[in-house]
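# turn this into a model:
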Amino acid sequence: MIELKTPAEIEAMRPAGRFVASVLTALQDAAAVGVNLLELDALAHKMIRDAGAESCYIDYHPSFGAMPFGKVLCTSVNDAVLHGLPHDYALRDGDLLSVDFAASVDGWVSDSALSVVVGTPDPEDLRVIETTEKALAAAIDVARTGNKLGDISATIGEVARDAGYTVNTQFGGHGVGRTMHGDPHVANDGRPGRGMKLRPGLVIAIEPWFMRETDEIYTDPDGWTLRSADGSRGAHSEHTIAITDDAPVVFTDRSAV
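You can find the predicted model right below:
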């Protein structure tokens, strides 16, 4: 069921967005060669406790997960492209790290993700990161009242193909509100002019993710981490936004942190 938020509810969602943005900013600053993924998870956990927020991940157990997630953020490194389960791994020079984080503040959720290269970057890693960011910005720009959900999806797919990437549509964006995942599903490819009409009060997470040389994935033995089928590195960018009568509200905008 798709629920439209009132203007007052949209205002009430802003603190969650600001908090999620602040945690991702702190994680981006902390990510460095030699830092353990468990240290990043511990940092996010501390920020959750200090803010009186609630994790959306730690007890999360959807049908595709082998068990409750058990950590408070996803850390996907190199060929791990989504849902990376934090484990005892120290980041190495040149690693491509994607961090995905969602939390609830006063009962409202925001969800966001970013990708960075730790240490010496491979230009092709920077290129795939930049493409996800470009796709996200373009998708947000068309997320306006009167357009269709397919316009968002088509925009993401077009940016990916223009850069020479193929698109996996198994996982994508989603509705956000009192829970992390809800309707509608926001695919990372589609046809313009199709799907539901975008209306004021619709709150969604838009999250393009691409891999350098494939669109096929498999599940790691840990039961959660999704890896590229051929070892290609991948990147992931995400914001939670609200459709309004004017420009979309980007709750998780890190430039305001």
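# rest of the way, CA atoms for contacts and neighbours
Fine.
# could you pull out the strands for the stretch 1-150 of the chain?
Taking DSSP state E, counting those that start in this stretch, the strands of the stretch 1-150 of the chain run over residues 54-55, 74-77, 80-82, 96-105, 108-117.
# got these as a markdown table, with distance to residue 68 and mean neighbour count columns?
Putting the strands of the stretch 1-150 of the chain into a markdown table (distance: least, C-alpha to C-alpha, whole Å; neighbours: other C-alpha atoms under 10 Å) gives the following:
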| stretch | distance to residue 68 | mean neighbour count |
| --- | --- | --- |
| strand 54-55 | 13 | 20 |
| strand 74-77 | 13 | 26 |
| strand 80-82 | 16 | 27 |
| strand 96-105 | 15 | 25 |
| strand 108-117 | 18 | 26 |
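# as CSV, those strands with distance to residue 209 would be great.
Output for the strands of the stretch 1-150 of the chain, formatted as CSV (distance: least, C-alpha to C-alpha, whole Å):
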stretch, distance to residue 209
strand 54-55, 23
strand 74-77, 12
strand 80-82, 8
strand 96-105, 10
strand 108-117, 10
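# residue 241: which of those strands is closest?
Proximity to residue 241 (C-alpha to C-alpha) singles out strand 108-117 among the strands of the stretch 1-150 of the chain, at 8.8 Å.
# circling back: nearest to residue 137, of the strands of the stretch 1-150 of the chain?
strand 108-117 (12.8 Å).
# picking up where we left off before, can you say which of the strands of the stretch 1-150 of the chain is nearest to residue 231?
Nearest to residue 231 among these is strand 80-82; the distance by C-alpha to C-alpha comes to 8.4 Å.
# run this one through as well so I can compare:
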Amino acid sequence: MSITLKTAADLEGMRIAGRLASEVLDMLTPHVKPGVSTEQLDKLAHDHIVHVQGGTPAPLNYAPPGYIPYPKSICTSVNHQVCHGIPNERPLKNGDIVNIDVTVIKDGWHGDTSRMFVVGEGSIAANRLCNFTYEAMWKGIAKVRPGARLGDIGHAIQMFAEANGFSIVREFCGHGIGRKFHEEPQVLHYGRPGTLEELVPGMMFTIEPMINAGRREIREMGDGWTIVTKDRSLSAQWEHTIAVTDTGYEVLTLSEGSPKPPAFITG
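Got it, this is the predicted structure:
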């Protein structure tokens, strides 16, 4: 496995790309409401990335081996959709939950982040899933420091999610990121502490747990991209891009409108 370590100059480029990606989510936030379609959100995001930020939406026409090109500029995964949902004309309804996943390329660097949104008034169960998934992501982030191992991140996320009655999607994971959208290492959201690659300064990767209210099994829809829960239970995901620093970690995908970290981080 070849992990590309980033320099201080690389880090500055990644900070800019990460902040821009988060600012797209800030811009979209007031538009996520009943009656608005994910197609409309996609157009807003595309125009902002291209015409305001001078960037490129990484998902548009992205085609890893075995996939058809992804047709939109963001991913929008609604309710029981786990990830890679394709924006469409269906209006969002009161009570829906939606993950919006944004990756901006700026000066060759990729910033990748996603947030959950509850449309209108969500159920207690939907809000609980979204909130616990957010905390689970931060449980993983809190493990990042030189000398720790990737297994420590996955273990922290898995233990927290399963202790609260949720399940972890295992077929998709976080990933290294930089000049390429997806690099090594793979960052599993489950596992055993003290296993897998050791973290060293200069590593950059995403932590993006997909957590289901029901069982962990998933299936792919006929569009070749959208992943859903087999039991049609709700699924949530949050994502940040992280850099390993000399003393711990830096979250690269933060902006003015980013949700605040949980109390166990700030306290």
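# quick one: TM-score?
Aligned and superposed, the two chains score 0.96 in TM-score terms (TM-score structural alignment, normalised by the length of structure 1); 256 aligned residues with a C-alpha RMSD of 1.2 Å.
# do you know which of the strands of the stretch 1-150 of structure 1 lies nearest residue 224 of structure 1?
Closest to residue 224 of structure 1 of these is strand 80-82 (C-alpha to C-alpha; 8.6 Å).
# just to revisit the earlier point, nearest to residue 29 of structure 1, of the strands of the stretch 1-150 of structure 1?
strand 108-117 (10.1 Å).
# any idea how far the closest one is from the middle of the chain?
When C-alpha coordinates are averaged (C-alpha atoms, centre = their mean, to the nearest Å), strand 108-117 of structure 1 and its chain have centres 5 Å apart.
# list of residues touching it?
With C-alpha atoms under 8 Å, 6 or more residues apart in numbering as the test, strand 108-117 of structure 1 has contacts from 12-13, 16-17, 20-21, 24, 28, 94-104, 125-126, 129, 176-180, 205, 207, 235-240, 251-252.
# buried ones among the residues you listed?
Buried members of the contacts of strand 108-117 of structure 1, counted by 16 or more other C-alpha atoms under 10 Å: 12-13, 16-17, 20-21, 24, 28, 94-104, 125, 129, 176-177, 180, 205, 207, 235-240, 251-252.
# so for residue 225 of structure 1, which of the strands of the stretch 1-150 of structure 1 sits nearest?
Comparison of the strands of the stretch 1-150 of structure 1 against residue 225 of structure 1 by C-alpha to C-alpha identifies strand 80-82 as nearest, at 6.2 Å.
# just checking, what packs against the closest one?
For strand 80-82 of structure 1, the elements it packs on are strand 226-228, strand 234-236, judged by 3 or more C-alpha pairs under 8 Å, 6 or more residues apart in numbering; DSSP states H and E.
# I'd like these written out as JSON lines, with distance to residue 257 of structure 1 added.
Rendered in JSON lines, the data for those read as follows (distance: least, C-alpha to C-alpha, whole Å):
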{"stretch": "strand 226-228", "distance to residue 257 of structure 1": "30"}
{"stretch": "strand 234-236", "distance to residue 257 of structure 1": "20"}
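# among the ones you listed, which is nearest residue 85 of structure 1?
Nearest of these (C-alpha to C-alpha): strand 226-228, 9.4 Å.
# okay, which residue is most central for structure 2?
For structure 2, residue 239 is the residue whose C-alpha lies nearest the centre (C-alpha atoms, centre = their mean; 2.7 Å).
# which ones are touching that one?
The contact partners of residue 239 of structure 2, by C-alpha under 8 Å, 6+ apart, come to 112, 113, 114, 115, 137, 206, 207, 208, 209.
# so the helix ranked longest in structure 2 versus strand 97-106, what angle?
Counting by DSSP state H, the longest helix found in structure 2 is helix 8-28. For helix 8-28 of structure 2 against strand 97-106, the angle by axes from the mean of the first three to the mean of the last three C-alpha atoms, to 10 degrees is 140 degrees.
# just the residues contacting helix 8-28 of structure 2, thanks.
Defining contact as C-alpha under 8 Å, 6+ apart, one finds that helix 8-28 of structure 2 is touched by 41, 44-45, 48-49, 53, 100, 102-107, 109-115, 178, 241, 243, 252-258.
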